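Peer 1: Okay, structure incoming, though there's no sequence with it:
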């Protein structure tokens, strides 16, 4: 029986685990980093907590006789991807990135691109915004709170670490979200700019539709590119095919 390790935490990781656990030739282990309280658990065996960097992950791969690793973490989990690539290279373990496609603007969108949280914060200083909707995760708050001329509505699954500046209101919520709900939220709080990461997927895309409907600008933080030469897939189906047929079933970064 082949033993497959899924580095998860995303909807795609859960869908992949559900698909693969139906295959009697596979034993699937899903690993969650443990950064989210009460995460949605995938089907099959689940491991929670970090590995201790690439050395720890490499040791786990050897100890558990893992035969393939699929990195289905968040598109911005760059440190985990780097560790996974190093660990699988050291252990000569087949490795695949599963990344949902990024969002793309429509002709009526008003996107301003940034390549980092710092660049996004700098963009905010060059425009006349006063009330921002921040959906970049609880760990990103320190990059924006020095902008005291702005009021922020910051949404995250778990609360950020205190102290919370007076110009920030925290909204704890978990997707999927709806367009009517996002429209109501932005109108109620008189939002005039949206800041988000290009994570892709359907669970949180409603905020982009709402911003478009309200003619609001969006500061879009672009995702990091995949490591060059690494096989990757954009769908659960393509990742499943990679396990059956090898790298030819996946794209290469």
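Peer 2: Looks like it came in fine. Everything numeric in this text was worked out from a predicted model, so none of it was measured. Numbering: from 1, shown residues only.

Peer 1: CA atoms for contacts and neighbours, from now on please.
Peer 2: OK.

Peer 1: Helices of this protein, start to end?
Peer 2: For the chain, the helices defined by DSSP state H cover 11-20, 53-63, 78-91, 117-125, 179-188, 206-213, 236-245.

Peer 1: So which bits of the first one are buried?
Peer 2: Neighbour-count burial for helix 11-20, with 16 or more other CA atoms under 10 Å as criterion, is recorded at 11, 12, 13, 14, 16, 17, 20.

Peer 1: Would you mind pulling up the elements that it packs against?
Peer 2: strand 2-7, strand 26-32, helix 236-245 (3 or more CA pairs under 8 Å, 6 or more residues apart in numbering; DSSP states H and E).

Peer 1: Quick check: which of those is nearest to residue 54?
Peer 2: Ranking those by proximity to residue 54 (CA to CA) places strand 2-7 first, at 13.1 Å.

Peer 1: second one coming, line it up with the first:
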């Protein structure tokens, strides 16, 4: 009897969890999920789980070879650009098929006032002309971009899953919370803190999209940091179901 094909998922996202759950029920596929270890208490995952980095491209390449990985799925956060680049190089070096699993980005709709920017620094540069009370939902990293002297008069409400890394803006209040969020809850939060600008990354997905609807209802401008492009030449799946279809076509190839 042929041994199960080994699938390595670079995970941490909702889509990665859904895919791991789908693979765990298949006797022809063996799944290992790899988490970066940045979240102190990650939720339980089916299959094997490893925590921590690989040591760059060379380390990941060696792991793929040593553990006889038959297919690699990059299901990391849409803004984990360095990890995705490493995965593409390592997969090519180890001759392992690679798929990028990325949920679609958000799209502006009628009534939205969005400002699309390429970076956190570009987002920060726009703020003085947009408002004075800012809701920052860009995660716990990179907040130094909002610490410039020209922003010292602005007030920031910073929300992240875990305590953000310093430095923080001088007038910053931190809220620790994890989605999914509701439109009603987000609207109440924006009103309670008299927010007049929302800043977010285009992470996509439904779990944190309610803030965009709340901003639309309140007529607030939204600064959206565009996600980096996926590595060239790597196929992309939008959900776990499409990723599973791809895996079934490549994992058992000789």
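Peer 2: It's in. As the structure is a computational prediction, the values presented were derived from the model and not from experiment.

Peer 1: Let me have the helices of structure 1 in JSON lines, extended by distance to residue 43 of structure 1.
Peer 2: Formatted as JSON lines, the helices of structure 1 follow (distance: least, CA to CA, whole Å):
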{"stretch": "helix 11-20", "distance to residue 43 of structure 1": "6"}
{"stretch": "helix 53-63", "distance to residue 43 of structure 1": "20"}
{"stretch": "helix 78-91", "distance to residue 43 of structure 1": "22"}
{"stretch": "helix 117-125", "distance to residue 43 of structure 1": "34"}
{"stretch": "helix 179-188", "distance to residue 43 of structure 1": "29"}
{"stretch": "helix 206-213", "distance to residue 43 of structure 1": "27"}
{"stretch": "helix 236-245", "distance to residue 43 of structure 1": "15"}
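
Peer 1: quick one, which of the ones you listed is nearest to residue 29 of structure 1?
Peer 2: Per CA to CA, nearest to residue 29 of structure 1 of the helices of structure 1: helix 11-20, 8.1 Å.

Peer 1: what angle separates the closest one from strand 2-7?
Peer 2: Calculated by axes from the mean of the first three to the mean of the last three CA atoms, to 10 degrees, helix 11-20 of structure 1 forms an angle of 160 degrees with strand 2-7.

Peer 1: what comes into contact with helix 11-20 of structure 1?
Peer 2: For helix 11-20 of structure 1, contacts defined as CA atoms under 8 Å, 6 or more residues apart in numbering pick out 6-8, 26, 28, 30, 41-44, 72-73, 98, 100, 235-236, 239-240.

Peer 1: got the contact list for the aligned partner of residue 26 of structure 1 in structure 2?
Peer 2: The alignment partner of residue 26 of structure 1 in structure 2, by TM-score structural alignment, is residue 29. Contacts for residue 29 of structure 2 (CA under 8 Å, 6+ apart) come out as 4, 5, 6, 7, 23.

Peer 1: still on that earlier bit, adding distance to residue 68 of structure 1, write the helices and strands packed on helix 11-20 of structure 1 out as CSV.
Peer 2: Listed next are the helices and strands packed on helix 11-20 of structure 1 as CSV, based on distance: least, CA to CA, whole Å:
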stretch, distance to residue 68 of structure 1
strand 2-7, 5
strand 26-32, 10
helix 236-245, 8
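
Peer 1: In structure 2, which residue is most central in space?
Peer 2: Nearest to the mean C-alpha position of structure 2, by CA atoms, centre = their mean, lies residue 77 at 2.5 Å.

Peer 1: Okay, that residue and residue 227 of structure 2: tell me how far apart.
Peer 2: 10 Å (CA to CA, to the nearest Å).

Peer 1: got any residues that touch both of the two?
Peer 2: By CA under 8 Å, 6+ apart, the residues touching both residue 77 of structure 2 and residue 227 are residue 203.

Peer 1: Which residue, other than its chain neighbours, is closest to residue 184 of structure 2?
Peer 2: Leaving aside its chain neighbours, residue 184 of structure 2 sits nearest to residue 214 (7.6 Å; criterion: CA to CA, 6 or more residues apart in numbering).

Peer 1: so what corresponds to that neighbour in structure 1?
Peer 2: By TM-score structural alignment, residue 214 of structure 2 lines up with residue 210.
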